[in-house]
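*Asks:* structural data only, the sequence is not supplied:
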């Protein structure tokens, strides 16, 4: 039996317990996930995602994997970019999030080049050297074994392919960091109570952000996973960072 522990927010839990605990959070918030994203970020998450798309280098005919793709914001944009000759796989470990994403994209008329796969990022069910680009947006911090997941992503990338990790990170300005902490721990749970009737899930989300590796640590982890030319860009003062690495 695996006796290792990991972080579930500020709580220490057994390795094998975290995935189930995270699943409960996202089953709870799935139906209000898009609404809460807009409220929590005041719509800025759409800018962060647009920058991710622009940095991806994805073009017509490419095959893209959107891990922890949830409600499909990135998948929708990639679907239009790759065209009929390309393919986008929306993968998420959580069935509730996957179902919300499928329904949303189907309502948008985007279905011809999208595949939906329930998958764990630590053990992606794809052959090696499959994808031209992989993205994981606001999902890596919820993964139990992040290093294993990054290795799994690197394995299924084609040589020359890009991995982009969009994730909450560490603000670079100490004053702004204090304001951000106040917002995260006082305002977010109240929004969660008001909109989703679930303050505990949004308290966990705030805690999970604080426990996620900082910019330089994540860069090193990506390099250790076998990616080259890893770089990152701080967005909104480091509240979010976009890391990009290439498989050579």
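*Replies:* That came in fine, so what should we check first? This one's a predicted model, so the numbers in the text were calculated from it and none came from an experiment.
*Asks:* going by C-alpha atoms from here, please, whenever you check contacts or count neighbours.
*Replies:* Fine.
*Asks:* contacts for whichever strand or helix holds residue 190, please.
*Replies:* Following DSSP states H and E, one finds residue 190 within helix 188-196. Here helix 188-196 makes contact (CA atoms under 8 Å, 6 or more residues apart in numbering) with 29, 32, 36, 39-40, 198-203, 206.
*Asks:* any idea which of those has the most stuff around it?
*Replies:* Each of the contacts of helix 188-196 was scored for neighbours by other CA atoms under 10 Å, and residue 202 scores highest at 24 neighbours.
*Asks:* and the closest residue to that one other than its chain neighbours, how many residues sit next to it?
*Replies:* In space, and not counting its chain neighbours, residue 202 is closest to residue 189: 5.2 Å by CA to CA, 6 or more residues apart in numbering. For residue 189, the count of nearby residues is 23 (other CA under 10 Å).
*Asks:* same check, this time on residue 196
*Replies:* Neighbours around residue 196, by other CA under 10 Å: 20.
*Asks:* before we move on, what about residue 42?
*Replies:* Neighbour tally, residue 42, other CA under 10 Å: 10.
*Asks:* C-terminal to the helix holding residue 190, which secondary structure element comes first?
*Replies:* helix 199-211.
*Asks:* what helices and strands are in contact with that next one?
*Replies:* Counting by 3 or more CA pairs under 8 Å, 6 or more residues apart in numbering; DSSP states H and E, the packing neighbours recorded for helix 199-211 are strand 5-8, helix 15-29, helix 188-196.
*Asks:* mind listing residues that contact the longest strand along the chain?
*Replies:* Using DSSP state E, we find that the single longest strand of the chain is strand 157-168. With contact meaning CA under 8 Å, 6+ apart, strand 157-168 is reached by 48-49, 52, 56, 128-141, 153-154, 209, 212, 238-248.
*Asks:* cool, and stretch 102-110?
*Replies:* With CA under 8 Å, 6+ apart as the test, stretch 102-110 has contacts from 71-72, 76, 79, 111, 116.
*Asks:* go with 7 Å
*Replies:* 72, 76, 111 (CA atoms under 7 Å, 6 or more residues apart in numbering).
*Asks:* try it against this one:
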């Protein structure tokens, strides 16, 4: 077992269990998501036994979007729209929701899903990098990112950008896979992740290697307390987190005050 990164800085050169040069991780990650875009949501169901839906509902429930126009939310690395759609519906379709992703194929999937749900053009889809957001300072009331932060090479830069674009009083929420802290469940989850998921990825998506990377990247991501410290270092206050399903995933919350 490869040790988890002691800080998010170590993630810049970590592509799963491989160490790569600075600047190499982003193209490799882009290639992974190009390969899985069309089956991404199906594989999320398979990889988490459907639990990712419960965790995403919990994150949006914790956010509790207001049901009034003018409230702005940015969902980063959210190409297929799962979090953005939940926020839009929770606001009674009043919120101004923007979906941002570095991968154009993922955004295409999100746009198609939005139209199928009858949202029309109510949501904005923007292709851009989490490390360099194309928005002015103090633009959004909420910033969300689900299962995306560990794929960003310079996580500290992405956190600083999140802080920059949030208004004073704005909320940061991050849902990410974590470290199982329940006996027996940890062993079962380990076996499922490293042995079953790549094989299922091969069968369902035609390529198991992207899913091997995704599993390895989960194991390299810092523990909740270490990541929480990085959120605080980026300037956020009232940093807290909640473990989900025995620690398989964690929701991090913070505020720009």
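*Replies:* That came through fine. Note that the structure is a prediction, hence the values are computed from the model and not measured.
*Asks:* would a markdown table of the contacts of helix 188-196 of the first structure with distance to residue 183 of the first structure be doable?
*Replies:* Shown next, in a markdown table, are these (distance: CA to CA, whole Å):
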| residue | distance to residue 183 of the first structure |
| --- | --- |
| 29 | 19 |
| 32 | 20 |
| 36 | 14 |
| 39 | 12 |
| 40 | 9 |
| 198 | 17 |
| 199 | 14 |
| 200 | 15 |
| 201 | 15 |
| 202 | 12 |
| 203 | 11 |
| 206 | 9 |
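*Asks:* using ChimeraX, define a selection of the buried residues within the contacts of stretch 102-110 of the first structure.
*Replies:* Applied in ChimeraX, the following selects the buried portion of these according to 16 or more other CA atoms under 10 Å:
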select :72,76
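*Asks:* in TSV: the contacts of stretch 102-110 of the first structure, plus secondary structure and distance to residue 87 of the first structure.
*Replies:* TSV is the format used below for the contacts of stretch 102-110 of the first structure (DSSP: H, G, I helix; E, B strand; the rest coil; distance: CA to CA, whole Å):
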residue	secondary structure	distance to residue 87 of the first structure
72	coil	14
76	helix	11
111	coil	10
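*Asks:* tabulate the contacts of stretch 102-110 of the first structure (JSON lines), appending distance to residue 226 of the first structure.
*Replies:* Converted to JSON lines, these look like this (distance: CA to CA, whole Å):
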{"residue": "72", "distance to residue 226 of the first structure": "27"}
{"residue": "76", "distance to residue 226 of the first structure": "29"}
{"residue": "111", "distance to residue 226 of the first structure": "33"}
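*Asks:* looking at the contacts of strand 157-168 of the first structure, which are in strands?
*Replies:* Among the contacts of strand 157-168 of the first structure, the residues falling in strands (DSSP E) are 131-137, 240-246.
*Asks:* show me which of those residues is closest to residue 61 of the first structure.
*Replies:* residue 132 (9.6 Å; CA to CA).
*Asks:* count residues in the vicinity of that closest one, would you?
*Replies:* 23.
*Asks:* excluding its backbone neighbours, what's nearest the aligned residue in the second structure for it?
*Replies:* Here residue 132 of the first structure is matched to residue 141 in the second structure, going by TM-score structural alignment. Leaving aside its sequence neighbours, residue 141 of the second structure sits nearest to residue 170 (CA to CA, 6+ apart; 4.5 Å).
*Asks:* that neighbour and residue 237 of the second structure: what is the separation?
*Replies:* 11 Å (CA to CA, to the nearest Å).
*Asks:* mind listing the shared neighbours of the two?
*Replies:* In contact with both residue 170 of the second structure and residue 237: 255-256, using CA under 7 Å, 6+ apart.
*Asks:* the more surrounded of the two?
*Replies:* Set residue 170 of the second structure next to residue 237 and count neighbours by other CA under 10 Å: residue 170 wins out with 22 against 16.
*Asks:* please determine how far that one is located from residue 144 of the second structure.
*Replies:* From residue 170 of the second structure across to residue 144 of the second structure, the span is 11 Å (CA to CA).
*Asks:* next one: residue 184 of the second structure
*Replies:* Distance from residue 184 of the second structure to residue 144 of the second structure, counting by CA to CA: 32 Å.
*Asks:* ok, the equivalent of residue 170 of the first structure over in the second structure - contacts?
*Replies:* Aligned by TM-score structural alignment, residue 170 of the first structure pairs with residue 179 of the second structure. By CA under 7 Å, 6+ apart, residue 179 of the second structure lies in contact with 223, 247-248.
*Asks:* in the first structure, which of the residues you listed still touch?
*Replies:* With both residues aligned by TM-score structural alignment, their matches' CA atoms under 7 Å, the contacts of the contacts of residue 179 of the second structure that the first structure also has are 223, 247-248.
*Asks:* looking at the contacts of helix 188-196 of the first structure, which is nearest residue 19 of the first structure?
*Replies:* Checking the contacts of helix 188-196 of the first structure one by one against residue 19 of the first structure (CA to CA), the nearest turns out to be residue 201, at 14.2 Å.
*Asks:* looking at it, that closest one is touching residue 26, isn't it?
*Replies:* No: assessed by CA atoms under 7 Å, residue 201 of the first structure is found out of contact with residue 26, at 8.1 Å.
*Asks:* where in the second structure does stretch 32-40 of the first structure fall?
*Replies:* Residues 39-47 of the second structure are matched to stretch 32-40 of the first structure when aligned by TM-score structural alignment.
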